[in-house]
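Peer 1: Fold the following for me, if possible:
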Amino acid sequence: MKQSERTDLTRAKIRKAFIALVETKGFGNLTVSDLTREAAVSRGTFYVHYADKHELLASIEGDLHNNIAGIVKKNIGATIESYSTTDASSRNEALSDNLYTLFNNALYYIDQERWTMKVLMSPNGDPQFFNEIKDVVDETFTQQLKLGNGHFSDALPIDYTKEIVVNNVVYLVRHWINKDNPENVEDFAKILMQSRFLSPNNLIIFSKD
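Peer 2: So this is what the prediction gives:
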């Protein structure tokens, strides 16, 4: 086995042990001794890779931030370009197709990291993690929108507009992550799609007596 492969395996063991301990003990209560015991590595091995538990947390969260931002950047760019270059008669269909691809790709990654993200967003995890994810998605979406010569409408104050257009999706994803029996990726992607095109008026029905 190559040294790089051994390094990756060791880091994976430490990270898995870390998330398990955050889930059971809470980040504030776990120690490096807990980590080395859970991961079955020496303290020396741990310190080769991380200075302390805070650096380990930052490394895990940084990877999640970067990977989610990369998926959003790649796919939202294609979505905006398609929308801006398609004739009006086909625009909604093009938007739907590209938006579904964006949701699908992002959700497949999130589903793979579900346990880690669920633990980090829990009371035992990092109270700032969810807001950091929101900021990453917001910033990436806004950057790509500008690159595509788009902008947010001024029909509402910009902070409310962003909550509706961007951050509402992140809240729905958090709900999906935390469900005991979540929908599969494809079905939840369809739910996200519907949420983008339905208004509250479409979701509340009064029976006629």
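
Peer 1: only C-alpha atoms for contact and neighbour calcs from this point on.
Peer 2: OK.

Peer 1: Using the three-state scheme, assign D180.
Peer 2: For D180, the assignment made with DSSP: H, G, I helix; E, B strand; the rest coil gives coil.

Peer 1: One more, please, to line up against the first structure:
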Amino acid sequence: MAQVRQTKTEQRIREALVSLLAERGFDSITVSDLTRRAGIHRGTFYAHYVDKYDLLERQINAVYRNLADILEGDAEKPGNSAGEMGAGSRDFIPYGRVLGALSYIRENYPLIAALTANGTDQRLYERAKQLLGGLVERGAALAGTKLDFGGVPETYGREMMLAGVTSVIWLWIKNGCPEEPRVIANIIWKNKSRSLEECVLS
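Peer 2: Alright, predicted model coming up:
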């Protein structure tokens, strides 16, 4: 019973944070603002969080863990499952997992928009990029292959590869996630291997 009360209290605090972030910037929010909005005492807040920075960081961490669970899936199966777009054992950013992550983002858009300042805060962006990088590298290792960036130094090649995918997702968040997750997953899938020259019509 105590655990249920704790979960409900944390949910109220999270909802207060989300609503206040939607109204104003994080810097202008106080613990008093959060407790008033959540309808709790300051002592109750401090029983759960050290301060507002701890609250924000823990919400970001929770979203990151959920995305990691979705994207990493079965670590022994780097490719797509049958029936997904472009299924193949060498697809290290699997379509089905990307679609799952996009669906999670859209279902939790108010929280993610608040935590990312509508896609402008880079903390989750950088962590999502690292997550995708780990997924690709793990898939390559499991397949017994190495990443090849066509002569581009690995640091830069890796950044170009991962930033392209992550930037599409973040633009979608900035725009309010208007398209269905499958539309964005298809855009990522179709364009993740296209070069700049291929994007220019002759």
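
Peer 1: Show me what L131 of structure 2 lines up with in structure 1.
Peer 2: Aligning on TM-score structural alignment places L131 of structure 2 opposite V136 in structure 1.

Peer 1: Correct me if wrong: that match contacts N67.
Peer 2: No - the pair formed by V136 of structure 1 and N67 falls short of the contact definition of C-alpha atoms under 8 Å, at 10.3 Å.

Peer 1: Which of the residues in stretch 169-183 of structure 1 are classified as buried?
Peer 2: Neighbour counts using 16 or more other C-alpha atoms under 10 Å place 169-170, 173-174, 176-178 of stretch 169-183 of structure 1 among the buried residues.

Peer 1: three-state assignment of L201 of structure 2?
Peer 2: If you use three-state DSSP, then L201 of structure 2 falls in the coil class.

Peer 1: Aligned to it, what sits in structure 1?
Peer 2: Matched across to structure 1, L201 of structure 2 falls on I205, judged by TM-score structural alignment.

Peer 1: Quick one: neighbours of that match, just the number.
Peer 2: I205 of structure 1 sits with 8 neighbouring residues when counted by other C-alpha atoms under 10 Å.

Peer 1: and the match of L131 of structure 2, what is it in contact with?
Peer 2: Applying C-alpha atoms under 8 Å, 6 or more residues apart in numbering, we find V136 of structure 1 in contact with 65, 69.

Peer 1: Which helix or which strand is home to E23 of structure 1?
Peer 2: Under the assignment given by DSSP states H and E, the secondary-structure element containing E23 of structure 1 is helix 3-25.

Peer 1: With structure 2 overlaid, how far apart is that helix on average?
Peer 2: Once the two are superposed, helix 3-25 of structure 1 sits an average of 1.5 Å from its aligned residues in structure 2 (mean C-alpha distance after the TM-score superposition for structure 1).

Peer 1: Now the element after that helix, going C-ward?
Peer 2: The C-terminal neighbour of helix 3-25 of structure 1 among helices and strands, as given by DSSP H and E, is helix 32-39.

Peer 1: What residues in structure 2 pair up with that next one?
Peer 2: Under the alignment (TM-score structural alignment), helix 32-39 of structure 1 falls on residues 31-38 in structure 2.

Peer 1: how many other residues sit next to S195 of structure 2?
Peer 2: By the criterion of other C-alpha under 10 Å, S195 of structure 2 has 9 neighbours.

Peer 1: Same check on Q3 of structure 2?
Peer 2: Close neighbours of Q3 of structure 2, defined as other C-alpha under 10 Å, add up to 8.

Peer 1: same check, this time on the one 3 residues further on
Peer 2: Neighbour count of Q6 of structure 2, defined by other C-alpha under 10 Å: 14.

Peer 1: Next: S122 of structure 1.
Peer 2: Counted with other C-alpha under 10 Å, residues neighbouring S122 of structure 1 total 16.

Peer 1: which one in structure 2 is aligned with it?
Peer 2: With TM-score structural alignment as the criterion, S122 of structure 1 lines up with A117 in structure 2.

Peer 1: got a list of what the match of L201 of structure 2 touches?
Peer 2: With contacts defined as C-alpha under 8 Å, 6+ apart, I205 of structure 1 is in contact with no residue.

Peer 1: how close does it sit to M121 of structure 1?
Peer 2: 33 Å (C-alpha to C-alpha, to the nearest Å).
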